[in-house]
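A.B. asks: how would this look folded up:
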Amino acid sequence: MKPLQKICVLIPVLTMAGCVSLAPDYQQPDSPVTAEWRDTKAAQQNSSAVATHKTVAAIKWQDYFQDRKLRQVINLALTNNRDLRIALLNIEQARAKYGIQEAELWPSISVSSSKTASRTPTNGSDSATISHQYEAGIGFSNYELDLFGRISSLKDEALESYLSTVETQRSTRLSLIAEVANNWLTLATNLQLQALAQQTLNSQLETLKLTQKMYSQGIASKLNLAQVQSSVETARVDVATYKAQVAQDRNALELVVGTQLKDNLLPTVKLEKTIALAPIPANLKSSVLLQRPDVLAAEHSLKGANANIGAARAAFFPTISLTASAGRSSNQLNDLFSSSNRSWSFTPSISIPIFNAGSLSASLKESKVKRDIAVADYEKTIQTAFKEVADVLAVRGSLDERLKAQKALVKANSQSYTLSNARYRNGLDSYLDALDSQRQLYSAQQALIQLQLTEYSNRVTLFKVLGGGTNT
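C.D. replies: Sure, this is the predicted structure:
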């Protein structure tokens, strides 16, 4: 077999040499939280959801958020948001790093050619001999045999880093969806509050006209007129306040989306069935948290730290490198590729660590400590996820009752205001009674709108903390 053919056959054999891994076997840490949430049954019983085994995490966000405008706004955010764009670029960077590290498993092969010309004097005389040397060849240099898995462990670490970055991007995407939805709903809520304030102002203006007429006829006192004027200006302040808040909400939403929004994509004053509440099984297990993007990212980081221990251990063993080449060498260019001008070289080298002042031991200890830190971080991520879900379920369990009670309060205050206003218009009571009833009704209506926002936000947060569908 010719030398060049020998090298070509040797290369794939050498690349398969690294079959030994010194990394410890990976074992997933035990879950640091209980198997179930104590508020799951209460949340399920107090929601309108139908019992099913399908969890929020299995629902696509396009199905969860039913409002057409909201879905369009979320799509815009997924396209234009800068934080998500950075997360995607981080994935590309991690993928490139993994590709670089994986390439270390293979030799770098190069083709070379050269010409050397030299002038040599003859016996100190003025005459000289000019010689030429031509060379052409193919080979590889300083290729490390991965006998103890050092390069393979570093490749595994790079792979886990890449996978962790992918999950981090999914987590960023999920957070973005939830943030856009909450900002959109906040804008919708303040539009409702603005409309309520405007409605109250219109009612106060009608009352002011009536009171002015009654005052001109001597039926109402100047004090009554001043009280009505005061309530009118108070309503004007509320309208102006909510108008400014709506403008700020729109700015905040456009910042998250990453682009300006057309008016036809903004929410309307009346919101109905904006979000489909995913059913919560009564026996929802905390193991669903293991599929949350941030938990998966933490586990990939843990696996990467585990692989790094293998690389640190392999550093204690000898490093074997090879340099080999095969080609042609001749004094004449036209004879360079003749059969008699073949050349080859094969240079193995070995490096054995003998004394390094404890740096290798320190590196191994550092890699083990990093692994322990990654374990603690993984467990902390699960605990945080568990708490987030527990908090949402705790609120979820009482929301329906609170909404029912608040609606009943609005109805009662509405009846009280209708009666008080009628008695004032007929001259039976002072305006203070009607004003007090209207203020109570206004406050109850505001509280109901705010509570509806809390209910919507709770649904959004539930979708987020359970790792709802971010893949599509």
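
A.B. asks: only C-alpha atoms for contact and neighbour calcs from this point on.
C.D. replies: Will do.

A.B. asks: and residue 446, how many neighbours does it have?
C.D. replies: 20 (other C-alpha atoms under 10 Å).

A.B. asks: any idea how far residue 245 is from the closest residue to it other than its chain neighbours?
C.D. replies: In this structure, residue 446 finds its nearest non-sequential neighbour in residue 193, 6.6 Å apart by C-alpha to C-alpha, 6 or more residues apart in numbering. To residue 245, residue 193 is 10 Å away according to C-alpha to C-alpha, to the nearest Å.

A.B. asks: run this one through as well so I can compare:
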Amino acid sequence: MKTLKNRWAILAAMALPIAGCSLEPSYERPGPAVPGQFPVGGPYPALPVSGAQPVRYTDIFRDPRLQTIIGRALANNQNLQVALGNVRSARGQLRSARADLLPSFTGLAGASVARNRGAAQGFGGAGGGVTQIYNASAGLTAFEIDLFGRVRSTANAALNEYLATEAGVRAARLTLVGETASAYYTLATDRSLLAIAEDTVRSAQRSVELTRARLQGGIIGRTDLRQAETILQQARADRADLTAVVAQDRNALELLVGAPVTDAELPQSIETADPLLAELPAALDSRILLARPDVVQAEYTLRAANARIGAARAQFFPSISLTGLVGFASNALGSLFTNSGFTYNGGADAGVPLFDGGFNRGNLETTQAQRDIAVAQYRLTIQTAFREVSGALARRGVIAEQYAAQLALQEAAADTFRLSDARYREGIDGFLTTLDAQRTLYGARRSLALTRLVRADNLVTLYRTLGGADLVPEASIAPPDAPRGSEVLRGER
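C.D. replies: Okay, here's the model as predicted:
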């Protein structure tokens, strides 16, 4: 039995992976190619430099109805389900690549019976010319010793691709939250515009009735009646259009949520939804962009491309594969598992690339080009993020002044319309002055509602472009500076 144990030890040692060198290029994060801080001065708000962290959507969107809708969208949205499916697919590919790091054993068992008509007595000593063979074995099939890190580089590439896909899910969730909030505020604004149109229809209808009565009394001409009808018909047309738009807004919101939305969950108006928005923290610097999910995804993609260079370089060097078989064979089932029935064999094959027609060199050039493309895409992703945040900050710096001006304009237009209408009723002014005042008020009310939407959308854009911190548990995606290779593999559950 001691000899048997020694044989098993020898074969087990042959199956262990031999640590080899890695031919992967040393990874260094590319410079972001953007300024260290966001623009200041002019339309931009004053931002003290600090390491502010991404905010949670519940800190910005404090409307309980909107929070409920966002939660349902994160659970039901079909585009997000596609992204989650991609994560499961990448996880499977990672496990397949990781499996190549370990030997694969296969167990076999069999029995055969043969009759030799020309033999006087069988090999087994029973049944005349009948031969019986029983066997049970375990084999090691072509396990590659990773001398030059090809298998490990391939596994590292698969790991980074998996992490990039997980970061992509976070990016999809961030986009979904932004689109859902934007659709919510768009619906609220269109409901406000519809209410303004309905209010204007009622006001214009009263003006038409008054003008018609004065026309019948011979006080005014027919022109005043026609002028009064213009604002009425315009408001009626807007009301019909906005009725359809509100229905379309609701359909768009339900598509994002992935389920019907009840009337109780819908905003009544932008005037009721807008006050439930909170301001973003004022202290920001551009380093926050490195945590944005699409930037994280781009860096993991770059790391994967860097690892594939190591695998391509290893193709130029020899490869060694181990094979082995241990088991038992006997012509009698009862004596199968005995020392006399033990059998084993092992071997090693070495392959050296002699001539491949330039395949390996072309493969290396391809992987190097893909790495260069990934570097450019990583930098472009950061530059795009910087532009998006800078543009949103430029709007944020002036939106308060714009809103105050629109509010003052509506108040002035409302007062002008009241005075003009009173003067027309007293016969002091013609209806044209009242008509102009009513049109100005109608436009001012619409502009104020749309300015509220711009303010809400600006905060949605800032939240989305700065990157949310609450969409994926922190432990589910390793940060870009996390330990690589086997340390990450061992740490994954």
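
A.B. asks: coming back round to it: I'd like to know which elements the helix or strand harbouring the residue nearest to residue 446 of the first structure is packed against.
C.D. replies: Secondary structure from DSSP states H and E places residue 193 of the first structure in helix 150-216. Secondary-structure packing of helix 150-216 of the first structure (3 or more C-alpha pairs under 8 Å, 6 or more residues apart in numbering; DSSP states H and E): helix 68-80, helix 82-103, helix 222-257, helix 293-314, helix 431-465.

A.B. asks: between the ones you listed, which gets nearest to residue 11 of the first structure?
C.D. replies: helix 82-103 (13.8 Å; C-alpha to C-alpha).

A.B. asks: what's the mean deviation for that closest one versus the second structure?
C.D. replies: With mean C-alpha distance after the TM-score superposition for the first structure, helix 82-103 of the first structure departs from the second structure by a mean of 0.5 Å once superposed.

A.B. asks: just stretch 198-210 of the first structure next, same as before
C.D. replies: Mean for stretch 198-210 of the first structure is 1.4 Å (mean C-alpha distance after the TM-score superposition for the first structure).

A.B. asks: can you check stretch 442-453 of the first structure too?
C.D. replies: Looks like 1.1 Å for stretch 442-453 of the first structure (mean C-alpha distance after the TM-score superposition for the first structure).

A.B. asks: would you verify that residue 110 of the second structure is located in a helix?
C.D. replies: No. Using DSSP: H, G, I helix; E, B strand; the rest coil, the assignment for residue 110 of the second structure is strand, not a helix.

A.B. asks: residue 277 of the second structure contacts residue 57, doesn't it?
C.D. replies: No. Between residue 277 of the second structure and residue 57 there is no contact under C-alpha atoms under 8 Å: 10.3 Å.

A.B. asks: tell me the contacts of the residue nearest to residue 446 of the first structure?
C.D. replies: By C-alpha atoms under 8 Å, 6 or more residues apart in numbering, the contact set of residue 193 of the first structure is 242, 446, 449.

A.B. asks: could you report the distance from it to residue 67 of the first structure?
C.D. replies: 20 Å.

A.B. asks: three-state assignment of residue 110 of the first structure?
C.D. replies: strand.

A.B. asks: got the contacts of residue 193 of the first structure as TSV, with distance to residue 37 of the first structure columns?
C.D. replies: Shown next, in TSV, are the contacts of residue 193 of the first structure (distance: C-alpha to C-alpha, whole Å):
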residue	distance to residue 37 of the first structure
242	39
446	33
449	29
